[in-house]
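In: No sequence on hand, only this structure:
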C-alpha cells in the first residue's frame, strides 16, 4: 500500500522538570538616568551612553545623600509578595525558600532568613546561595531537586544591592577602569518565582531543561567582589574588579554554547524558538550577543538591562517576569545567563503548554 507521506511532526518536549506558577519584581526608588549618575560620580554622560548603553537604573540608596533606603531583604520580600500574588498561592502553601545573591545585607543572619521573616514564614527549609549572575538559575536548580525529593511548592528569590560597593561621593577620576565600570553598570533590584511540581492552572510555565555548569577550570576570574571587615589587611584592594574586555570576548561564545545545549536538551530546533532572554551585562553588550547568535528573525528578545542596569542575581527573574505576560500557550523561550566571576554557564528552556481547558 502506498500513499502520500505528510510532514513529520516535531518530537514532543521532554517532561517538565518543574513549573513556574508566578513571578514578581521589585526595583527601589525612582530611576536614575545617566545625567543624574554623571552628577553623582562625575562620570561623562556621553561616555556612559557610548560605552554601556544603559539609560536608567534604580538604587536602594539615595543618590543625593548616599543614605540607604532599601535593604536587599526589603526588595526580596517585595518581589516575593508579588510572585505569590501572581501565582494565586500564599505563604502557607510554601514548602521551602531559596535566595541567591552576591551582596547579602550581612554575613549573618542570612538575607534568606530575614526575607522569610518578612513574609511571615516559619518552620520550613530556607537556603541561601552565594553567587553572581548565574545565581537565579542555581537557585532554580536547587528548587528542582527539592521538588523531586517530595516538596510540592517553593519560592525562589534573587537580588543584589550596591550600597556597600559603590561609594557615594566617589570621584570617578581617581578610579582604575576595572573599578570605574562598576559605577555605570550596576543597579539594585530583586526578582522572585513560585515553583511547583505540577501546574495549578493553564498560566503555568513549564521548565523543560535546565543548564548549570562550572566552566572556569584554569581561567582567571572576569569579576571579583571582595568583602571587607575590621581585620582587613589589604586596605587598598578594590571592592569591585571587572575585566570588561575579557567578559566582552568570552560571554558571547559561552552564550552560543548554552543556547545550543539547551535546544538539544529540550529537543527543539532554533526555528521553534519564540523568545530569547539573553545575558544582561549592559545594553550594548546584549545587542552584540543577540546579533552574534544568528537566531531566526521570528525569535523575539526579552531584555530589561537598559532600564534597570545590571541587577546581578535579579536579572534572569526580572526577564522572566516580563516574559510571563508575553508567552502565549504553545510558545517557547530560552533564558541564558553567564557568570563571569569564575565562569559559570546557566540557562532554562521554558514553554507555556497549550491550554488544556482545566479550570
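Out: Looks like it came in fine. These numbers come from a predicted model, not from an experiment. Numbering: from 1, shown residues only.

In: Every contact and neighbour count from this point should use C-alpha atoms.
Out: OK.

In: could you pull out the strands for the stretch 151-300 of the chain?
Out: Assigned by DSSP state E, counting those that start in this stretch, the strands in the stretch 151-300 of the chain fall at 153-160, 189-196, 205-214, 223-225, 240-242, 275-277, 300-301.

In: Give me the helices and strands touching the second one, please.
Out: Read it as strand 189-196. Strand 189-196 is packed against strand 18-26, helix 72-87, strand 153-160, helix 315-324, with contacts defined by 3 or more CA pairs under 8 Å, 6 or more residues apart in numbering; DSSP states H and E.

In: Just send the strands of the stretch 151-300 of the chain back as JSON lines, with mean neighbour count and distance to residue 250 too.
Out: Shown next, in JSON lines, are the strands of the stretch 151-300 of the chain (neighbours: other CA atoms under 10 Å; distance: least, CA to CA, whole Å):
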{"stretch": "strand 153-160", "mean neighbour count": "30", "distance to residue 250": "23"}
{"stretch": "strand 189-196", "mean neighbour count": "31", "distance to residue 250": "26"}
{"stretch": "strand 205-214", "mean neighbour count": "21", "distance to residue 250": "14"}
{"stretch": "strand 223-225", "mean neighbour count": "17", "distance to residue 250": "12"}
{"stretch": "strand 240-242", "mean neighbour count": "20", "distance to residue 250": "13"}
{"stretch": "strand 275-277", "mean neighbour count": "22", "distance to residue 250": "18"}
{"stretch": "strand 300-301", "mean neighbour count": "16", "distance to residue 250": "21"}
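
In: With distance to residue 120 as added columns, please give the ones you listed in a markdown table.
Out: Formatted as a markdown table, these follow (distance: least, CA to CA, whole Å):
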| stretch | distance to residue 120 |
| --- | --- |
| strand 153-160 | 13 |
| strand 189-196 | 16 |
| strand 205-214 | 26 |
| strand 223-225 | 32 |
| strand 240-242 | 34 |
| strand 275-277 | 32 |
| strand 300-301 | 36 |
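
In: Below is an additional structure, to be compared with the one above:
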C-alpha cells in the first residue's frame, strides 16, 4: 500500500530588526531653566521647582535653530545604516513615522530621503506617540507581503516646538502643562526578512472617542493658521485617566496569546510621559522595574522616538533569543504592543 506524505511546510518567515540607532540634539534644557524662562516671560509666581517635582523630569534635549524633525531622523538613519553595514541605496522602503513633520506637504520621508540619497519608496506614517511602532509594523507587513526586502523606519520628534513658554495666566499654564514634559530626539531601525526570531506578535487597541483630550490642533484643515493652535493643548491628568479607564486588556491579551510572562522579556520598553505616570503603569500592570529602560528623568517625553531611544540603549547588550516588549501609548487614544525576538 502506497502512502503519500505531504512535504513539510517551509518555516514561516518573519521580519526582524537588524540595526538600531538614535540621535539626540546637543542642547540640554533643565526643568529649572524652563521654569525660569516661563516665569520671566509670563510674570507668573510658580512654586519652587514645580515642573521637576510634578513630572520627575530634570532635563530634556531640545533641537537647535536649524534642526528639524528630518534632521534628527537623518542622524539616526545614518547611524543605523552604518551599524547594519548597508548603504542608503540598499533600502527599497523608507518610512518616516512621527507625530512631528517638517512641513504639511510633501511627506517628510522625502526630505529624509533627499538627505540620505536613497531612492526607496518613501511615505509617512503618523499616529501620535505610537507613530514609530506603527511605522515598524507597516514596514513589517510590506516585507511579509513581498513589497520590500529591506526597510528603513525613522522618526524625528521635535515636540519642544509646540511648548507655550509665555502663558497668560494660570489657566493657560495648566492647559499647556503636558507640553513642558517634551524632549526632542530621533530614532531609526532597519527591518529585513529573517528565518528565526524577528517580530513575533503585534496587537493594538484604539479608543478614538477620546481624540480631543490632548494634541496639537493647528496645521490641518480645521486650523490651518494661527499661533494659538500651534501649542500643545491637553490635560495630562485627563489623559492618564483615559489610559487607566482603557485598562490593561491589550497587555493581558498579548500574555495569553504568547504564553509569555514579564520575566520572559529581557527588556520592556514603554512610552514614558512622566515618572508618576510610569510608576502608575508599573502598579497597574505588575511590570517589574528592573525590566524597564527608564529615560524620562533625563530626556523627558520624546513622543514616538521614546521607544527607539530606549531600544538603542539596550540593543548592543542583547543576545540571540532575547525578547523585547514594546508598549506604545498614544493620543487619539491608542495602545500598542509588539514582541520582538533578536535573531
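Out: The structure has been received and is ready for your questions. Quick caveat, the model's predicted, so the values are computed rather than measured.

In: Got a TM-score for the two of them?
Out: In this superposition the chains share a TM-score of 0.85, using TM-score structural alignment, normalised by the length of the second structure; 325 aligned residues with a CA RMSD of 2.7 Å.

In: Spell out, range by range, the helices that occur in the stretch 101-250 of the first structure.
Out: 111-118, 135-148, 177-185, 244-266 (DSSP state H, counting those that start in this stretch).

In: Buried ones in the second one, by neighbour count?
Out: So the one you mean is helix 135-148 of the first structure. Within helix 135-148 of the first structure, the residues scored as buried using 16 or more other CA atoms under 10 Å are 135-144, 146-147.

In: Can you spell out which helices and strands pack onto it?
Out: Helix 135-148 of the first structure packs on strand 96-101, strand 126-130, strand 153-160, strand 205-214, helix 315-324, strand 344-351, going by 3+ CA pairs under 8 Å, 6+ apart.

In: now for the strands of the stretch 151-300 of the first structure, which one comes closest to residue 24 of the first structure?
Out: strand 189-196 (5.2 Å; CA to CA).

In: Quick one: work out the angle between that closest one and strand 205-214.
Out: 120 degrees (axes from the mean of the first three to the mean of the last three CA atoms, to 10 degrees).

In: Where in the second structure does strand 189-196 of the first structure align, residue-wise?
Out: Residues 185-192 of the second structure are matched to strand 189-196 of the first structure when aligned by TM-score structural alignment.

In: The matching stretch vs the first structure, average offset?
Out: The superposed stretch 185-192 of the second structure is, by mean CA distance after the TM-score superposition for the first structure, a mean 0.7 Å from where its aligned residues fall in the first structure.

In: mind listing what residue 171 of the second structure touches?
Out: For residue 171 of the second structure, no residue counts as a contact, taking CA atoms under 8 Å, 6 or more residues apart in numbering as the criterion.

In: let's see it at 10 Å
Out: Neighbouring residues of residue 171 of the second structure by CA atoms under 10 Å, 6 or more residues apart in numbering: residue 177.

In: Check residue 257 of the second structure too.
Out: 201, 251.

In: Same check on residue 326 of the first structure?
Out: 275, 302, 320 are the contacts of residue 326 of the first structure under CA under 10 Å, 6+ apart.

In: Out of the residues you listed, which comes closest to residue 247 of the first structure?
Out: residue 302 (21.1 Å).

In: I'd say the closest one and residue 317 touch.
Out: No. In this structure, residue 302 of the first structure is not within contact of residue 317 by CA atoms under 10 Å, at 11.4 Å.

In: Of those two, which one has the most company?
Out: residue 317 (25 against 20; other CA atoms under 10 Å).

In: Excluding sequence neighbours, find me the nearest residue to the alignment partner in the second structure of that one.
Out: When the second structure is aligned by TM-score structural alignment, the residue opposite residue 317 of the first structure is residue 308. The shortest distance from residue 308 of the second structure to any non-neighbouring residue, by CA to CA, 6 or more residues apart in numbering, is to residue 187 (5.2 Å).

In: The one you found against residue 136, yeah?
Out: No. Counting by CA under 10 Å, residue 187 of the second structure does not reach residue 136; the two are 11.6 Å apart.

In: who touches both of the two?
Out: 97, 153-154.

In: What is the aligned counterpart of residue 73 of the first structure in the second structure?
Out: Under TM-score structural alignment, residue 73 of the first structure pairs with residue 70 in the second structure.

In: Just give me the neighbour total for its match.
Out: 27.

In: Identify the residue nearest the residue most central in space within the first structure in space, chain neighbours excluded?
Out: Nearest to the mean C-alpha position of the first structure, by CA atoms, centre = their mean, lies residue 316 at 2.5 Å. Distance criterion CA to CA, 6+ apart; nearest residue to residue 316 of the first structure, sequence neighbours excluded, is residue 136 at 6.5 Å.
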